[in-house]
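[1] just coords:
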């Protein structure tokens, strides 16, 4: 009689079961906490509490963290933990914005949380002559007119200087009997122009472009004035 031997593979050894830490047990959820800046109390982010390894059911709340719902934020605001540490105070956040002093219009970058103090505004002045009145910048008409008069005075003085230099050179040519007919005519034209300049009354009003006399060589004069006024 033939005997059939059935070979049975030995079973693999079983790993011993390891108990999970209490905080990893099914159904265990760590509480959510809100973290704030330790100096200002500003909300930073939300995270989870840490488990206490030797105290089942005990969760460790980090310093400057609170077990409350996170704030609902939008652009331009920030949240600060309130005095009772059970809610949030929503405050304006202008950090990084350019603000302007209402007395001079000088710009500066803002770095603090909260409302702007008196004397500062987010509105930019439209000109260097604006003044702050109530809730807005208002152009100072007198200052604008005075600035325009100063520019006009400067232009008048420079144009007179240029014409005087031209007259001096041309007069030398005439005195030395070296002047051409064109130079004699130019001498007269520059003298007339200088007289017309001297008769301009800039104290009463700022002259318009049409109020200025035409020089014998406007192109050369304009180029020289540009080099002096810029």
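    Received, thanks. Treat the numbers as computed from the prediction; the structure is a model and nothing was measured.
[2] Please make it C-alpha for all contacts and neighbour counts, starting now.
    Noted.
[3] quick one: residue 45 is in a helix?
    No. Read with DSSP: H, G, I helix; E, B strand; the rest coil, residue 45 is strand and lies in no helix.
[4] Nearest residue to it in space, please, no chain neighbours.
    residue 35 (5.5 Å; CA to CA, 6 or more residues apart in numbering).
[5] Report the distance from the strand or helix carrying the one you found to the chain centre.
    Per DSSP states H and E, residue 35 falls inside strand 32-36. The chain centre lies 33 Å from the centre of strand 32-36; the measure is CA atoms, centre = their mean, to the nearest Å.
[6] same check, this time on stretch 184-195
    Counting by CA atoms, centre = their mean, stretch 184-195 comes out at 52 Å from the chain centroid.
[7] contacts for it?
    160, 163-164, 166-167, 170-171, 174, 213-216 (CA atoms under 8 Å, 6 or more residues apart in numbering).
[8] Please enumerate the strands of the chain.
    Remark: strands assigned in the chain by DSSP state E are 32-36, 43-48, 50-51, 59-60, 65-66, 77-81, 88-92, 98-101, 107-109, 120-121, 130-133, 136-139.
[9] Against that first model, consider the following:
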């Protein structure tokens, strides 16, 4: 209900918003026969301290108890955007951050709150960067942190057999043997494929041994007879035994043929061939005892003996 003044005068009033919250105290000049506006009251409220406010009840014409004015407390989103509540008794959202973000250049930088602290980021949208495998990437995030083992610097061009390697954030040009086979200098039977760029590990080489019996000496592989002797001896004995078995079969066949009439003989050996094979038998039996065995030359056989030896793989 509006009260009209019976005389012109100046009065002190408290003004409030549509929700009743105090907006301040003012001096109003009212003319006789008029009244105050709907947002004013002669029941003046004066805050007891800074940062508090009250709410006017238009029905009872009484101010509420004071509360802290939440609209005076700015808060921020994780992206640094500042907000304020609409009403003094409003509730702050769960994501509200009350510490202001650090000063930064809004044209070239942005901020992000991790939940614990603010971080200032240089805006790198569209900028290229490279990983340790020289793959090129492009920044697609506003708040971007360069991952570990990545760099803003493009990898250098390299010659064949070399490649760039990222170490401590800097490119280094190193040897590139990836895909090739490396051999253990301590054991010619051990090898593996190179999988990482850079110098070969100590004790390894790309030079392939000619045999499993090679040893690394004077910066090269050398055939080691002592290492090869057991296997070589076994191999030569097996060869001798196989040739000797063929030879004995032919000798036995010739001797059986001598016991039957000539028209019933099946062998093709002549008496001279028989003599030659007997001599070859002796040479083969003596071979393991020859000087330099098993690395000496194999015994020289007669033509029929050599024909039998040629059958042995």
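    Received, thanks. Keep in mind the model is a prediction, meaning the values are calculated, not measured.
[10] rewinding a little: buried residues in the strand holding residue 35 of structure 1, which are they?
    By neighbour count on 16 or more other CA atoms under 10 Å, the buried set for strand 32-36 of structure 1 is 32-36.
[11] Return the two entries of those that lie farthest from one another.
    Spatial extent of the buried residues of strand 32-36 of structure 1 (CA to CA) is set by the pair 32 and 36 at 13.4 Å.
[12] about what we covered before: now the strands of structure 1 as a markdown table including distance to residue 156 of structure 1?
    Below are the strands of structure 1 laid out as a markdown table (distance: least, CA to CA, whole Å):
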| stretch | distance to residue 156 of structure 1 |
| --- | --- |
| strand 32-36 | 65 |
| strand 43-48 | 62 |
| strand 50-51 | 80 |
| strand 59-60 | 80 |
| strand 65-66 | 71 |
| strand 77-81 | 54 |
| strand 88-92 | 52 |
| strand 98-101 | 36 |
| strand 107-109 | 34 |
| strand 120-121 | 39 |
| strand 130-133 | 27 |
| strand 136-139 | 26 |
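[13] picking that back up, now what about the strand holding residue 35 of structure 1, what contacts it?
    42-49, 61, 64-70, 80-81.
[14] go on, stretch 292-306 of structure 2?
    Counting by CA under 8 Å, 6+ apart, 229, 232-233, 236, 247, 273, 276-277, 280, 283-284, 287-288, 290 sit against stretch 292-306 of structure 2.
[15] export those residues to JSON lines and tack on neighbour count and distance to residue 108 of structure 2?
    Formatted as JSON lines, the contacts of stretch 292-306 of structure 2 follow (neighbours: other CA atoms under 10 Å; distance: CA to CA, whole Å):
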{"residue": "229", "neighbour count": "15", "distance to residue 108 of structure 2": "77"}
{"residue": "232", "neighbour count": "16", "distance to residue 108 of structure 2": "77"}
{"residue": "233", "neighbour count": "15", "distance to residue 108 of structure 2": "80"}
{"residue": "236", "neighbour count": "17", "distance to residue 108 of structure 2": "82"}
{"residue": "247", "neighbour count": "24", "distance to residue 108 of structure 2": "95"}
{"residue": "273", "neighbour count": "18", "distance to residue 108 of structure 2": "102"}
{"residue": "276", "neighbour count": "16", "distance to residue 108 of structure 2": "100"}
{"residue": "277", "neighbour count": "25", "distance to residue 108 of structure 2": "99"}
{"residue": "280", "neighbour count": "23", "distance to residue 108 of structure 2": "96"}
{"residue": "283", "neighbour count": "18", "distance to residue 108 of structure 2": "94"}
{"residue": "284", "neighbour count": "23", "distance to residue 108 of structure 2": "92"}
{"residue": "287", "neighbour count": "20", "distance to residue 108 of structure 2": "90"}
{"residue": "288", "neighbour count": "17", "distance to residue 108 of structure 2": "88"}
{"residue": "290", "neighbour count": "16", "distance to residue 108 of structure 2": "90"}
